[in-house]
Structure formats: C-alpha cells, structure tokens
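J.: From the sequence below, what's the structure:
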Amino acid sequence: MILNIPTILTLFRIASIPVIMVIFYLPIEEPRLWCALIFIVASITDWFDGFLARKLNLQTAFGEFLDPVADKLMVVVVLVLIVQADPAIYIAIPVAIIIGREISVASLREWMAEVGQRSVVKVSWIGKYKTGFQMVSIVCLLFNADLYGIPVRMLGVVLIYISVVLTLWSMWQYIQLALPQFRK
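T.: Below you'll find the model as predicted:
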C-alpha cells in the first residue's frame, strides 16, 4: 500500500465517518451543522484526491479501489443517519433507492471486472452529476434547518429526488452497457 496525498485524503474521508456519527448524536449545540460542515470538507476531498492523483500521476491500484469504497461508505452511513433522525417515507424511499443502486452498481462493476469488461462500466457524466446532486442534498438534509430564510431542508428533499432520477438513469446506463455480457 502506497500512502500518497490522494490516498491520505481518501483515508480522511473514511475517518470522517465515525466522527460524523458521534457528533450527530452528541448533546451539543448544533450537532447537525457540525456534521454538515464535516461532510462538506470530506466531499471536497473526494474531488480533490482524484484531481491530484491524475494531475500528479499518483494513481495507484489501492487508491482506485479505496476511493469508491470511501464515497459509498460515507454516503450510505450519513443517509442512514438522516433516515433514522427523520423516518418519513418521503425521505426513506429515495434513500433506499440510492443505497440499492450503490450496491447494485458496485456488484455489477465487480462482476464486469471478473469477466474482463471492467472498462465498459466506467463512471459516466450522469454518474458525476448524480454524485453532485446527492452530496448537496445530503448536506441540506444533514443541516435540516432554514438558513437566512432559505428552506434548506426542503431544498435537500427536492435535490434528493433529482439525485434519485439521476441515480436510476445512470444505473440503467450501466445495465445497458453490461447487457451483452448478460446474454453470453
């Protein structure tokens, strides 16, 4: 395992997960604000580690494995926290769809790698937009309050539904790309 700056940033994202979990439940003032801020910093490292890895030619097999794992762990754990704190069906359904898609696409990518077709299911631009909408919606739902008259929570609900549409669209694209292998 090679520890370079991009890999350290990815490990930071993983380390931020238990920190967010603990702060979420701490009896402190504004715990959800602190969680949202930590999530924002961790999300920025997701973009930054990939940029640095490509720009400085620091890509490693370990980093390529760890980066999507860190992203999925962070998103899934925080989504579970959000649903646990607000178990409304209109939040639980999109969260279940997002988590189901993450598991399905990760499994599809693993299977495609096993049959030597990993490059067929590379991340698409829709997947990148999905991630962007998802991260912003999670920040809004984590924060869960109005900010200077802006209904941040409602914005989070709208954005999570947009991310669900993009989630299903990108999953459909991956399935279409894998169909030739399914037919063999």
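
J.: drop to CA atoms for contacts and neighbour counts, all remaining ones
T.: Will do.

J.: tell me the contacts of the spatially most central residue of the chain?
T.: For the chain, the residue sitting closest to the mean C-alpha position, by C-alpha atoms, centre = their mean, is residue 75 at 4.1 Å. Residue 75 sits next to 135, 138 when contact means C-alpha atoms under 8 Å, 6 or more residues apart in numbering.

J.: next one: residue 4
T.: If you count contacts by C-alpha under 8 Å, 6+ apart, then residue 4 has residue 58 around it.

J.: Check the spacing between it and residue 158 real quick.
T.: 38 Å (C-alpha to C-alpha, to the nearest Å).

J.: Report the contact partners of residue 70.
T.: Residue 70 neighbours (C-alpha under 8 Å, 6+ apart): 10-11, 13-14.

J.: OK, contacts around residue 113?
T.: Residue 113 touches residue 119, counting by C-alpha under 8 Å, 6+ apart.

J.: Now for it, which secondary structure element holds it?
T.: With elements taken from DSSP states H and E, the one containing residue 113 is helix 89-114.

J.: Which parts of stretch 28-45 count as buried, going by neighbours?
T.: Buried residues in stretch 28-45, counted by 16 or more other C-alpha atoms under 10 Å: 31-40, 42-43, 45.

J.: other SSEs contacting the lengthiest helix in the chain?
T.: Taking DSSP state H as the criterion, the chain has its longest helix at helix 152-183. For helix 152-183, the elements it packs on are helix 89-114, helix 125-143, judged by 3 or more C-alpha pairs under 8 Å, 6 or more residues apart in numbering; DSSP states H and E.

J.: Show me how far that helix is from its chain's centre.
T.: Distance of helix 152-183 from the chain centroid (C-alpha atoms, centre = their mean, to the nearest Å) equals 12 Å.

J.: The structure of the following sequence is requested for comparison with the preceding one:
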Amino acid sequence: MFNIANQLTLIRIVFIPLLVVIYYTPFEWRFLASAALFGLAGITDALDGYIARKYNLTTPFGAFLDPVADKLMVAVALAVLIESHSNIWFTLPATVIICREIVISALREWMAELGERATVAVSVVGKIKTTLQIIAIVVLLMVNPKGYPLINTVGYVAIYAAAILTLWSMFVYLKAAWPTLKGHSETDEEKGDT
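T.: Below you'll find the model as predicted:
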C-alpha cells in the first residue's frame, strides 16, 4: 500500500500545513519558499502518477488519496491567496475553482457508486486546467501581493484562464454524466437523502 507513488502523495499532504506556516512567517523569503513548495507539490503530483502507471503500482488507496491531495493543496493555497490579496478580482476565480472541485468530486463519487466512474474520468481539458492552476498559484505565491504589479497581473491572467477552463471542464463532465443523472429515479434519490 505504501509504495513510492503513494509516499509521494503523502508527502504532498504533509506540504499543506507546511505551506501555510511558511507563508505566514515574518520573513521576506516566505513568498519564494511557499511558491517553491507548491511547485514541488505539483511535480510530485505528476511524478507519482507516472511512477504508478509505469511500474504498475496503482492501488485503491492511491486512487483515493491522489485526487484528495491535489484538491486540498490547491484549495489551501487559494485560501491563503484569497486572504492575502483580499479583493474580488482574485476571490471570484478562486471561488469558482474551489466550488468546481467540490461539485466534480461529488459527481465522481456518485458515478463511482453507480459503476460509471469512467464516464467522468480526467479529460485533457482537466489536465490543462490543472497545469494553469499550478502556474497561476506559483506565480502569485512567489511575490508579495502588495508589490510587483506585473507579476501579479501575470498570475491573475493565469488564474482567470484556469477558472474558465475549470468551468469548461465541469461542463464536459456534467454533459458526460447527464444521461446517468437524468435516468436517476426518485426512489434512488430518496435513498440518498440524509
């Protein structure tokens, strides 16, 4: 269960509180250090998937933990940036990204229960969106939000592009799942009510 691919995923989860602690230290190097840590997390994300596929190390534990680690890392980084940028221009795309992750995670879980998980598998658009998110977050973490307007502008453009792709990929997933969603009976819905 704790093969090298899963260990890389667990390292990514350990990075989450570390990112928050580093970002809120009183030192000027905190920006570059937190950006480097998030970038390293992005590299481990690509690496653990590659290793798992290449060496046939995929496990149910890894299949569960990998997307959870990704979403937690992105959500926490965006939360930190929402607080430090504290404006609607950043909060809006960040909120779109976080909300989309919740919707798609719930959709995937529900589709998996119905044996239709492959219907909402990760698409090319989703991978491009993830790459843009990582770039945007690294760029925005690496500088003090009160300075460096040009770098902040690059980060904002990237986060808006990621938010647009986020909505597009959500539409793609919902469209793929729509026949199953539409065919869901009222009896099944009542069983799912809590």
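
J.: Aligned counterpart of residue 92 of structure 1 in structure 2, please.
T.: Per TM-score structural alignment, the equivalent position to residue 92 of structure 1 in structure 2 is residue 91.

J.: How many neighbouring residues does its match have?
T.: 17 (other C-alpha atoms under 10 Å).

J.: Can you tell me the element the nearest residue to it once chain neighbours are set aside falls in?
T.: The shortest distance from residue 91 of structure 2 to any non-neighbouring residue, by C-alpha to C-alpha, 6 or more residues apart in numbering, is to residue 82 (5.6 Å). Using DSSP H and E, residue 82 of structure 2 sits in helix 60-85.

J.: in that helix, what's buried?
T.: Result for helix 60-85 of structure 2 [16+ other C-alpha under 10 Å]: buried residues 62, 66, 69-82, 84-85.

J.: so how much does it differ from structure 1 once superposed?
T.: Helix 60-85 of structure 2 differs from its equivalent in structure 1 by a mean of 0.3 Å after superposition (mean C-alpha distance after the TM-score superposition for structure 1).

J.: follow-up on the earlier one: the helix holding residue 113 of structure 1 vs structure 2 - mean distance after superposition?
T.: Mean for helix 89-114 of structure 1 is 0.4 Å (mean C-alpha distance after the TM-score superposition for structure 1).

J.: ok so, going back, spatially, which two of the buried residues of stretch 28-45 of structure 1 are the most separated?
T.: Greatest spacing in those, by C-alpha to C-alpha: 31 and 45 (21.3 Å).

J.: re earlier: most surrounded residue in the contacts of residue 70 of structure 1?
T.: That'd be residue 10 among those, by other C-alpha under 10 Å, with 26 neighbours.

J.: is it fair to say it lies in a helix?
T.: Yes - according to DSSP: H, G, I helix; E, B strand; the rest coil, residue 10 of structure 1 belongs to a helix.

J.: Show the contacting residues for it.
T.: Counting by C-alpha under 8 Å, 6+ apart, residue 10 of structure 1 has contacts 45-46, 49, 63, 66-67, 70.

J.: Quick one: map it onto structure 2.
T.: Under TM-score structural alignment, residue 10 of structure 1 pairs with residue 9 in structure 2.

J.: quick one: that match from residue 122 of structure 2, how far?
T.: 18 Å.

J.: burial measure for residue 169 of structure 2, as a count.
T.: Residue 169 of structure 2 has 22 nearby residues by other C-alpha under 10 Å.

J.: ditto for residue 105 of structure 1
T.: 17.

J.: Quick check: nearest residue in space to it, chain neighbours excluded?
T.: Nearest to residue 105 of structure 1 is residue 171, by C-alpha to C-alpha, 6+ apart, at 6.6 Å.

J.: Quick check: that neighbour touching residue 99?
T.: No - counting by C-alpha atoms under 8 Å, residue 171 of structure 1 sits too far from residue 99 to count as a contact (11.9 Å).

J.: roughly how far is the helix or strand hosting residue 42 of structure 2 from the heart of the chain?
T.: Using DSSP H and E, residue 42 of structure 2 falls within helix 30-54. Mean C-alpha position of helix 30-54 of structure 2 versus that of the full chain (C-alpha atoms, centre = their mean) differs by 12 Å.

J.: To what extent does it diverge from structure 1 after superposition?
T.: Counting by mean C-alpha distance after the TM-score superposition for structure 1, helix 30-54 of structure 2 comes out at 0.5 Å.
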